[in-house]
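Colleague: heads up, no residue letters with this:
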């Protein structure tokens, strides 16, 4: 409980999204690569019905069943769009991706909504992110974009941020 509270407080202070700190292996089990994501709410409802996250939600132990929902999102590691059942979260000010290594939705700290388009709201639900303008640069993400730190050992000046 203390870890979760600390994570919420730090996220609130930074103005970033609040995401679970724990991996959810149940999410990776539901992952399917897709050519594209739904472009309307109606298409999203249909895709969610086909994916059936509500059935898996009762079995998983990552979150409350009501928060385990359909997402169509860019996968950082696979470099493709995926449909996945994952924890629905409030997103504030940044773009998000799905990271199969950590089995969860991750913020992209160096790509902020305010820097890209009026079509990307400052706050939105992770389950609706695909309905807004695609965050630019997702196809070329680096660990620096994901963490905000340059982990290049040959250039230690960039490691301090």
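Modeller: Received the coordinates, thanks. If you're wondering where the values come from, they're calculated on a predicted model, not measured in any experiment.
Colleague: make it CA atoms for all contacts and neighbour counts henceforth
Modeller: OK.
Colleague: Now do the contacts for the residue nearest the centre of the chain.
Modeller: Nearest to the mean C-alpha position of the chain, by CA atoms, centre = their mean, lies residue 105 at 3.0 Å. For residue 105, the contact set (CA atoms under 8 Å, 6 or more residues apart in numbering) comprises 19, 86-87, 96-99.
Colleague: and with 10 Å instead?
Modeller: 19-20, 23-24, 27, 71, 73-76, 84, 86-89, 96-99, 126 (CA atoms under 10 Å, 6 or more residues apart in numbering).
Colleague: Alongside the first one, take a look at this:
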């Protein structure tokens, strides 16, 4: 085999090895718009699947990966000072590292935090979509936050935000104005119907009073 051929093969092998080592990190613009801070990440598979169903990442329009590979994640933020829920391409994680979401790179990647200690130690390689199994990644952040037993109160996209006075007023207008209009129209119809009935009754009574006079004449 000639030298150029050997160089190409060696280059391909090195590239493949680096991709495996890095867990195939992939930048994805769509991830940036799904990132939401949260107080706590899911603690078990049921909570994780519940949040994944709410985010419905596979339905998001993106061209980074196949829809089934664009998955829900709950990871550290890039400063390792909080937690974020985000849709991102799933990946393999190596060297017992926790994950964080890098906003500049628009991807999830290994952080400086290890998950090599705790009740459940993470293996040397695991799927990013199974991060809920290794709660030690979140412990440092959770200790800085007041414990919240209701997982992930913010629902993508911000459906659980409190209603402000302006929104409450708009809701009241949209409910009560049509209701008042309907009541008014019904009242008018009832009044008209009752008025017509009274007029017919008056005409009938008036006719009955005239008839004896005509007979007498």
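Modeller: That came through, no problem. Computed from a prediction, not measured in an experiment: that's the story for all the values here.
Colleague: in structure 2, which of the contacts of residue 105 of structure 1 remain in contact?
Modeller: Conservation of those in structure 2, assessed by both residues aligned by TM-score structural alignment, their matches' CA atoms under 10 Å: retained contacts are 20, 23-24, 27, 71, 73-76, 84, 86-89, 96-99, 126.
Colleague: Run the chain-centre distance for the helix ranked longest in structure 1.
Modeller: As assigned by DSSP state H, the longest helix anywhere in structure 1 is helix 2-14. The chain centre lies 17 Å from the centre of helix 2-14 of structure 1; the measure is CA atoms, centre = their mean, to the nearest Å.
Colleague: Check stretch 125-140 of structure 1 too.
Modeller: That offset, for stretch 125-140 of structure 1, works out to 9 Å (CA atoms, centre = their mean).
Colleague: ditto for stretch 94-105 of structure 1
Modeller: Per CA atoms, centre = their mean, the centroid offset for stretch 94-105 of structure 1 relative to its chain is 4 Å.
Colleague: and what of stretch 105-121 of structure 1?
Modeller: Stretch 105-121 of structure 1 has its C-alpha centroid displaced from the chain centroid by 11 Å (CA atoms, centre = their mean).
Colleague: what's the span of that stretch from first residue to last?
Modeller: One end of stretch 105-121 of structure 1 sits 18 Å from the other (CA to CA, to the nearest Å).
Colleague: in stretch 51-64 of structure 2, what counts as buried?
Modeller: Buried residues in stretch 51-64 of structure 2, counting neighbours by 16 or more other CA atoms under 10 Å, are found at 51-52, 55, 57-58, 64.
Colleague: Same check on stretch 23-35 of structure 1?
Modeller: Result for stretch 23-35 of structure 1 [16+ other CA under 10 Å]: buried residues 23-28, 30-31, 33.
Colleague: element containing the corresponding residue of structure 2 for residue 105 of structure 1?
Modeller: Under the alignment defined by TM-score structural alignment, residue 105 of structure 1 is paired with residue 108 of structure 2. Take DSSP states H and E as the rule and residue 108 of structure 2 turns out to sit in strand 107-114.
Colleague: next SSE after that strand?
Modeller: Next helix or strand after strand 107-114 of structure 2 toward the C-terminus (DSSP H and E): strand 125-127.
Colleague: Which part of structure 1 matches that next one?
Modeller: Going by TM-score structural alignment: strand 125-127 of structure 2 matches residues 123-125.
Colleague: Which stretches in structure 1 count as strands?
Modeller: Using DSSP state E, the strands of structure 1 run over residues 32-34, 68-75, 80-87, 90-92, 94-99, 104-112, 123-125.
Colleague: which strands and helices sit next to the third one?
Modeller: The one in question is strand 80-87 of structure 1. The elements that strand 80-87 of structure 1 packs onto, with contact taken as 3 or more CA pairs under 10 Å, 6 or more residues apart in numbering; DSSP states H and E, are helix 25-29, strand 32-34, helix 41-51, helix 53-57, strand 68-75, strand 94-99, strand 104-112.
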